[in-house]
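In: missing the sequence, but the structure's below:
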């Protein structure tokens, strides 16, 4: 192998390493988004979008949205210390909000079915993955990403 060929190979390898290092520093859409995509892969009302609600001190997620078997939005991104309030729509029967095993925190609301019922949780780290236990098999999943 000539010196010129070795230099090209080394230069190409160096460029690839540098690009990987920069990509690792810049990050993606947010910590945990891959985990969120996996958790929400079969969720109702999830199109791959994590709704950015950073900068808000309180965020509301509808419980029993659309056909009554969805959270809306299904995935949100908030700042650490933000309080998320889940508000029942009164549609779809009785619901709850239960932290998935992979979630960064443990939380669970009471099972309720009336319109106007609320459950509040403040998050410091994430991702927070959750579901409605009675409607888990029907795809009622949600997630909260915590911005860095």
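Out: Looks like it arrived, so ask away. On a predicted model such as this, the values are computed, not experimentally measured, just so you know.
In: from now on I want contacts and neighbour counts done on CA atoms only, so please keep to that.
Out: Fine.
In: and residue 34, that's in a strand?
Out: No - assigned with DSSP: H, G, I helix; E, B strand; the rest coil, residue 34 falls outside any strand and is helix.
In: residue 6: how many residues sit nearby?
Out: 11 (other C-alpha atoms under 10 Å).
In: any idea which element it lies in?
Out: Using DSSP states H and E, residue 6 sits in helix 3-26.
In: distance of residue 138 from residue 67?
Out: For residue 138, the distance to residue 67 (C-alpha to C-alpha, to the nearest Å) stands at 11 Å.
In: that older thread, next one: the helix holding residue 6 to chain centre, how far?
Out: 33 Å (C-alpha atoms, centre = their mean, to the nearest Å).
In: stretch 67-86 too?
Out: 9 Å.
In: next: stretch 120-127.
Out: From the chain centre to the centre of stretch 120-127 is a distance of 11 Å (C-alpha atoms, centre = their mean).
In: settle it for me: which of residue 138 and residue 67 has more neighbours?
Out: residue 138 (14 against 10).
In: with adjacent residues omitted, what lies nearest to the more buried one?
Out: residue 69 (7.2 Å; C-alpha to C-alpha, 6 or more residues apart in numbering).
In: tell me who's in contact with that neighbour.
Out: 44, 63, 91, 92, 135, 138, 139, 140 (C-alpha atoms under 8 Å, 6 or more residues apart in numbering).
In: name the member of those with the most neighbours.
Out: Going by other C-alpha under 10 Å, residue 63 tops the contacts of residue 69 with 34 neighbours.
In: here comes the other one, which I'd like you to weigh against the first:
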């Protein structure tokens, strides 16, 4: 193998190895980053009166939760379902109270019952700096 061929092969291998990490280059741990970017620029969707609320993970082009912000009654279960768009996502509470696995698989779900009133902010850790954030407001 010539020196030029080896260099080309090594350069190509390095490019391929970097591709899976491309979506993670701007990842920040929950609670980090710009606290003003908490999904609050989207009005909350009232889902009170429902036992289960669905949120799409990777909706609207792949880098958002749809709806991003919901208001639910205490005792409601929120089910996040991956669309398979936008790469690998997760759902992680900024306060550490819940966390899904990373997945890019369409149909993968994560759910959590919200019993206590309050506002629960969450992010997709690989994409939070791109605005992939949301919240669940739990009311009595």
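Out: Now that the structure is in, tell me what you want to look at. Here the structure is a predicted model, which means the values were calculated and not measured.
In: hmm, back to that, for the contacts of residue 69 of structure 1, work out which two are farthest apart.
Out: Across those, the longest distance by C-alpha to C-alpha is 15.3 Å; it joins 91 and 139.
In: now which residue in structure 2 aligns to residue 75 of structure 1?
Out: Per TM-score structural alignment, the equivalent position to residue 75 of structure 1 in structure 2 is residue 69.
In: the helix or strand harbouring residue 12 of structure 2 aligns to what range in structure 1?
Out: Assigned by DSSP H and E, residue 12 of structure 2 falls within helix 3-18. Across structure 1, nothing matches helix 3-18 of structure 2 (TM-score structural alignment).
In: next helix or strand past that helix?
Out: Next along from helix 3-18 of structure 2, by DSSP H and E: strand 45-46.
In: what is the neighbour count of residue 143 of structure 1?
Out: Per other C-alpha under 10 Å, the neighbour tally for residue 143 of structure 1 reads 28.
In: residue 87 of structure 2 too?
Out: Residues lying near residue 87 of structure 2 (other C-alpha under 10 Å) number 19.
In: repeat for residue 11 of structure 2
Out: Neighbour count for residue 11 of structure 2, taken as other C-alpha under 10 Å: 11.
In: list the contacts of the most centrally placed residue in structure 2.
Out: With distances taken as C-alpha atoms, centre = their mean, residue 124 lies nearest the centre of structure 2, 2.5 Å away. Contact partners of residue 124 of structure 2, counting by C-alpha under 8 Å, 6+ apart, are 89, 90, 91, 92, 132, 133.
In: residue 77 of structure 2: which of those is nearest?
Out: residue 91 (14.5 Å).
In: so what corresponds to the closest one in structure 1?
Out: Using TM-score structural alignment, residue 91 of structure 2 lines up with residue 97 in structure 1.
In: pretty sure that match contacts residue 112?
Out: No - in this structure residue 97 of structure 1 lies outside contact range of residue 112 using C-alpha atoms under 8 Å: 9.8 Å.
In: more neighbours: which of these two?
Out: Each of residue 97 of structure 1 and residue 112 has its neighbours counted (other C-alpha under 10 Å); residue 97 has more, 24 against 15.
In: quick one: the more buried one from residue 48 of structure 1, how far?
Out: Plainly put, residue 97 of structure 1 is 21 Å away from residue 48 of structure 1 if you go by C-alpha to C-alpha.
In: same thing with residue 60 of structure 1?
Out: Residue 60 of structure 1 sits 19 Å away from residue 48 of structure 1, going by C-alpha to C-alpha.
In: cool, and residue 69 of structure 1?
Out: From residue 69 of structure 1 to residue 48 of structure 1 the distance is 18 Å (C-alpha to C-alpha).
In: what's the answer for residue 64 of structure 1, then?
Out: Distance of residue 64 of structure 1 to residue 48 of structure 1, given as C-alpha to C-alpha: 19 Å.
In: appreciated, that's everything.
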